[in-house]
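Participant: build me a model from this:
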Amino acid sequence: MCGITGIFDSRGQREIDRAVLERMNETQHHRGPDGGGLHIEPGVGLGHRRLSIIDIATGQQPLYNADGSICVVFNGEIYNYQSLIAELQALGYVFRTRSDTEVIVHAWAAWGADCVQRFRGMFAFALWDHNQETLFLARDRLAVKPLFYALLPDGTLLFGSELKSLLAHGGLAREIDPLAVEEYFALGYVAEPRCIFKQARKLPPAHTLTIRRGQPVPAPQAYWDVRFSLDQPLDVEEACAELKDRLQESVRLRMIAEVPLGAFLSGGVDSSAVVAMMAQQSAEPVNTCSIAFDDPAFNESEFAKLVAERYHTNHHVETVKSDDFDLIDTLARLYDEPYADSSAIPTYRVCELARKHVTVALSGDGGDESFGGYRRYRMHLLEERLRAALPHGVRKPLFGLLGRLYPKADWAPRVFRAKTTFEGMARSSVEAYFHSVSILRDPMRAQLFSPRFKRELAGYNAGDVFDGHAARAGTDDPLALIQYLDLKTYLVGDINTKVDRASMAHSLEVREPLMDHELVEWLGSLPSTLKIRGQEGKFLLKKGMEPYLPDAVLYRPKMGFAVPLARWFRGPLKQRVREAVLGPRLAETGWFNRDYLQHLVDAHQSGARDYSAPLWTLLMFEAFLRNVLDAGPTAARQPEVAVALS
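Facilitator: Below is the predicted model of the structure:
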């Protein structure tokens, strides 16, 4: 795993400032502490920081083809690189290393932009072809690896694995995009391809960007999408057998490394399945790492212990105190953009633990999205059956009225919390799903934002992100549709972002067998009844893993990787959250309604309402303003720039 960065003059051959490129590269030292390299020629500068995993001896980057005309900097792993080497050698290409990186330069020479179709893995890379005067950027299908870029007004294109490398250039305007702020307060992250800064973008999942010197910079091009055909005629027994084979292959490919390797083991179904498949294929005990919590309500370590004992793993456990909230500013600096998933705290800690023992860790991320594991999926299917019983013209006014009149009852048993259900029933399927996953729902954001900020939004709503993806989903199956939406939004913007930054902060490579694109494609061909059956989520995965995992792990309630925010904000963080939410930094932006901020703090701290998620979102936004927006050589000008939204 590595960090890449670069500068490209899209209009000519202006000299690249080596000191600037080095500064950009060094901001990502944590991503690659084992070495660094630069390539500079007129109009082009590429930077690389290396974490050595495969071909430690000869895999340094930037890496070139035989005559030096093609150069690449690469972050990630091409898991099928060995078969690609054989294929390219048969075409006459000569390899000087044993690295997956060299596959990229020869694959480009052989197949051009279509080379990405051949790659099975997680990757973000930049390739410069001197003879064709072409810069080629690419990102993997499920966006496991990040890639930011920005086109400056003078035609300079910047790119990097993390936004901090672009900011280090000094030419990127720190002007916040109001639409990104709307997305953040709805979702807890800024959705691809938008970035918190107007000039910057994220290269979307499964996209490439081909820039030829002297020509206008085009829009990114898609090269893959998952299709939910749901047409695979397999019974449960057949599907379980094929699933086992596919899981074993995916895990085997991700166990190739020349450094210590292990796995996260949370005690949930997904990570436990990965560890079970690793144990089947490893001659040595698997290294496993778990985080325990001193609060029993959040502690899954006993279930992880069951799996560790069954497979005699080298199991490492550390207990995280339930008041482990000292990472707020660290996380803000780490993520570069506002990011509000509080499970980033335990994720940071488990990566910290894992790096003490291994350099590569396999995880169970992606299982909920592809196998149908989220509780909200089952709730959505129930609502869909109710929506189908009444036409939208009847549902919208009837349930809209009930939703407005029914009191919000966070304190009540779930069966009595009807307000959210009524609100969902009044909406279309996509609107209802967006509503269910929003941190601050539409009515709350309407109260949160100031009139001035609403004018800046000009009617934009973060739900437009979901509408756009839904139009491309190619399915009207209720479960498949929301799985597709999550693969395009939550998995990319939340889960993969969280794991990449937390792991790279500790120079740890994390590999995700359940996000193998061939596995995801196959699961998309299976009927939804193999994913959710009755009230049982992940039906196929659980049935397929019955020979390998105890029922106590497979068929227990889902717990999640959470922290006790509600208690923090009424206890040890009571004053901090009040100072951050009601303090000068948020106020000086002019974006927020202070009366509503006061309501959120007072109602939560009095115990009248649970506003822990909105308050955490505000707390992390304030930390972003202080630690990222106000930082750097132009810090003196940042408050003024910060409020200049247009």
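Participant: every contact and neighbour count from this point should use C-alpha atoms.
Facilitator: OK.
Participant: show me where the stretch 1-150 of the chain has helices.
Facilitator: Here the stretch 1-150 of the chain has its helices, by DSSP state H, counting those that start in this stretch, at 18-26, 81-90, 100-111.
Participant: ok, now the stretch 351-500 of the chain?
Facilitator: Using DSSP H, counting those that start in this stretch, the helices of the stretch 351-500 of the chain run over residues 367-371, 375-389, 392-405, 418-425, 429-437, 442-448, 451-457, 463-471, 478-488, 497-504.
Participant: gap between the spatially most central residue of the chain and residue 88?
Facilitator: What sits nearest the mean C-alpha location of the chain, by CA atoms, centre = their mean, is residue 496, with 2.4 Å. When CA to CA, to the nearest Å is the yardstick, residue 496 and residue 88 sit 31 Å from each other.
Participant: in a helix, residue 205, correct?
Facilitator: No - assignment of residue 205 by DSSP: H, G, I helix; E, B strand; the rest coil gives coil, placing it outside any helix.
Participant: I'd guessed it sits against residue 140; true?
Facilitator: Yes - between residue 205 and residue 140 a contact is recorded at 6.0 Å, counting by CA atoms under 8 Å.
Participant: to check against the first, give me the structure of this:
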Amino acid sequence: MRDRDSDWLITYNGEIFNYLELRRELISLGRVFESDSDTEVLLQAWAQWGVEALSRLNGMFAFAVFNKRTGELWLVRDRYGVKPLLWGRLPNGGLVFSSSVASVATDVGAEIDLDYCARGARYKAFELPESGAPFRQVHAVPPGCWVKVQISDAGLDVTEGQWYDLRHAVVKRAATLTSCTDQQLLEECRLVLESAVQLRLRSDVPLAVSLSGGLDSSSIAALASRRVADLKGFTYGAPDAAESEGPVVADFAKRVGIGAEFIWPKFDANELDALLERTFVSQEAPFGGLSVLAQNEVFRTVHQAGFKVLLGGQGGDESFAGYRKFFVVALRDALSRHDPRGAVHFAWSLGLMLLHEARQARMYWQGLSRYSNRRPFEFQLLDWQSPAINLWGDGGTALSVRQIEDVQRWSIPSLLRYEDRNSMSHGLETRLPFMDYRLVELALALPARLKIAKGFGKWALRSIDKGTVPDFIRLNRRKRGFDVTQSWIEGGIGASLRRRIQDHRGALAAHLKPKLDIDRHLTNERLSNDRNLLDEALMLAWLAEPVRAPNRLEPAA
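Facilitator: Sure, this is the predicted structure:
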């Protein structure tokens, strides 16, 4: 699209949720619109304000704007990297950009970045601001940043800059909360969450919600149900399958008054192999765990049901402190500050949490391996040494600082990649109210006592959800999620991984440990019981064929 009153052209991926408000402001400044699209609003906002327009945007976006007269090309990405934007330099000195990793990698002749792959398999964190793609010559525009390309007869001059600083934004937001009571803080959270959901319900195409049986998706669904008649929710599970979240979702949907669609397919080995391949094609990079496959299947089913937009709960655990590790971080911080009252508060919550979740101790113990640096980690298949990373932070790391690390590095970036690639491969747009920058900044700025209390994380969210989300979800400490690992490995994924690695053993020779017996190391039992090994096998299966033809992905119906 081109702005008729200037020389700016735009190509754009995403949504500007507050485009109506921006449109009215631009009209008041004398701007004339030829359409009702948010693309034109974004283009005119850029023509009016330039880079300063970005702070006014509430949305998920990756766009390029070009001025033919001045030779300026700007590549811009949203605050948290919900939408992808990759670029690279061509052998002839030119530059290419795309939302597709594989597309850029093919054009620039890229080489595998094994550090990216190994770090992701080891720490479950693939995307980092400084390393956002599995190819060395492919660069991701970091979240909240821009890349400016000045085109001239002398060639291309590429500069990079940051337009959004989460740490600064949280400090600034926290300063506005110092005189507020806890009740006022909770009320502010409630209002901002409701606004975030309301903005993301703006749609002229069919819209549904994702249901996982957890607090975050239930919060979004409950609020959306107040504004959308005959709202439909989709979940991976069955109402009579106790090993899934189906029974919880069925009860929730009945109480809140929304329709629930249950996705619980019984795949044979060939279908599981096809699902694995489909997910490799969608992701264009390695991924961790089989839940990414289940997510892909959910999005495929939602699209086939005729929906174009899906609201989800991604981001709540990071912003509101839902992960168990945050209990330890908060306690360590209180102890380092010699705060006895805070230490008792967080120690009590940690003890209650551990007491109620003792049955899940084995799962937590496996998860803790990514946080431990007491002994060197050694890959079982990959001939590579992954650098040691301290995911805990220092003993005096404040809770909000460690949460920001998850938003920017260790959690959100990879989860957003899984979500966006899976959904867009099926022509489905997922919208995430918990990633609204106003809510992220507010939640991170809350005092720690409103994040962890009475043995619960996300205490602020649980508090404002009272009367909105049923207590059997609001006060539940356990969440099952997409846990399909053992049944799918035994049903065919294990055999598929072994075959893929064996068939491409020659191509993988430089990455594999010498004299490795694949069949002995990758038994179904070992893959089911060792998630680190499973992630390593998934990484190698992707490395066997890192650029897969898009036409191998079944077309969206």
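Participant: so what's residue 350 of structure 1 closest to, chain neighbours aside?
Facilitator: Distances taken as CA to CA, 6 or more residues apart in numbering place residue 291 nearest to residue 350 of structure 1, at 5.9 Å, with adjacent residues excluded.
Participant: contacts only, for the alignment partner in structure 2 of that neighbour.
Facilitator: In structure 2, the residue paired with residue 291 of structure 1 according to TM-score structural alignment is residue 236. The neighbours of residue 236 of structure 2, taking CA atoms under 8 Å, 6 or more residues apart in numbering as the test, are 212, 244-246, 262-264, 294, 298, 482.
Participant: do the same with residue 376 of structure 1
Facilitator: Residue 376 of structure 1 neighbours (CA under 8 Å, 6+ apart): residue 436.
Participant: what about the aligned residue in structure 2 for it, distance to residue 406 of structure 2?
Facilitator: Mapped onto structure 2 by TM-score structural alignment, residue 376 of structure 1 lines up with residue 325. Per CA to CA, residue 325 of structure 2 is found 11 Å from residue 406 of structure 2.
Participant: need the overlap of contacts for these two.
Facilitator: What both residue 325 of structure 2 and residue 406 touch, as defined by CA under 8 Å, 6+ apart, is an empty set.
Participant: identify the residue of structure 1 aligned to residue 447 of structure 2.
Facilitator: Superposed on structure 1 with TM-score structural alignment, residue 447 of structure 2 falls opposite residue 527.
Participant: and its match, how far from residue 230 of structure 1?
Facilitator: For residue 527 of structure 1, the distance to residue 230 of structure 1 equals 4 Å [CA to CA].
Participant: over to residue 149 of structure 1?
Facilitator: 36 Å.
Participant: who has more neighbours out of these two?
Facilitator: residue 149 (24 against 18; other CA atoms under 10 Å).
Participant: and the more buried one, what's its match in structure 2?
Facilitator: Match for residue 149 of structure 1 (TM-score structural alignment): residue 87.
Participant: who's in contact with the residue lying closest to that match once chain neighbours are set aside?
Facilitator: By the measure of CA to CA, 6+ apart, the closest residue to residue 87 of structure 2 outside its immediate chain neighbours is residue 97, 4.1 Å from it. By CA under 8 Å, 6+ apart, the residues touching residue 97 of structure 2 are 85-88, 104.
Participant: tell me where the stretch 451-557 of structure 2 has helices.
Facilitator: 459-464, 471-474, 485-488, 494-503, 505-508, 518-521, 524-529, 531-543.
Participant: I'd like to know which of these is closest to residue 131 of structure 2.
Facilitator: Of all those, it is helix 531-543 that lies closest to residue 131 of structure 2, at 16.6 Å by CA to CA.
Participant: let me see the ranges of the strands in the stretch 51-200 of structure 2.
Facilitator: 59-67, 72-77, 86-89, 95-98, 139-140, 145-152, 155-162 (DSSP state E, counting those that start in this stretch).
Participant: among those strands, which comes closest to residue 537 of structure 2?
Facilitator: Closest of the strands of the stretch 51-200 of structure 2 to residue 537 of structure 2 is strand 139-140, at 25.2 Å (criterion: CA to CA).
Participant: the closest one aligns to what range in structure 1?
Facilitator: Using TM-score structural alignment, strand 139-140 of structure 2 pairs with 201-202 in structure 1.
Participant: what's the mean distance for that stretch versus structure 2?
Facilitator: Compared with structure 2 after fitting, stretch 201-202 of structure 1 has a mean deviation of 0.9 Å; criterion: mean CA distance after the TM-score superposition for structure 1.
Participant: ok, back up a step: who has more neighbours, residue 205 and residue 140 of structure 1?
Facilitator: Relative neighbour count places residue 140 above the other of residue 205 of structure 1 and residue 140, with 29 against 26, counting by other CA under 10 Å.
Participant: follow-up on the earlier one: figure out which of the helices of the stretch 351-500 of structure 1 is closest to residue 65 of structure 1.
Facilitator: Set against residue 65 of structure 1 and scored by CA to CA, the helices of the stretch 351-500 of structure 1 come closest in helix 497-504, at 28.2 Å.
Participant: same for the next helix or strand after that closest one, what does it pack against?
Facilitator: Sequence order places strand 509-511 as the next helix or strand after helix 497-504 of structure 1, per DSSP states H and E. Judged by 3 or more CA pairs under 8 Å, 6 or more residues apart in numbering; DSSP states H and E, strand 509-511 of structure 1 is in contact with strand 360-362, helix 497-504.
Participant: find me the equivalent region of the shortest one in structure 2.
Facilitator: Against structure 2, the aligned range for strand 360-362 of structure 1 is residues 309-311 (TM-score structural alignment).
Participant: for the corresponding residue of structure 1 for residue 117 of structure 2, what are its contacts?
Facilitator: Matched by TM-score structural alignment, residue 117 of structure 2 corresponds to residue 181 in structure 1. Residue 181 of structure 1 is in contact with 190, 196, counting by CA under 8 Å, 6+ apart.
Participant: equivalent analysis for residue 424 of structure 2, please.
Facilitator: For residue 424 of structure 2, no residue meets the contact criterion (CA under 8 Å, 6+ apart).
Participant: distance-wise, check it relative to residue 256 of structure 2.
Facilitator: Relative to residue 256 of structure 2, and taking CA to CA, residue 424 of structure 2 is found at 29 Å.
Participant: please look at residue 111 of structure 2 and residue 102 and confirm they touch.
Facilitator: No - using CA under 8 Å, residue 111 of structure 2 is not in contact with residue 102; the gap is 11.4 Å.
Participant: those two: who's more crowded?
Facilitator: residue 102 (24 against 14).
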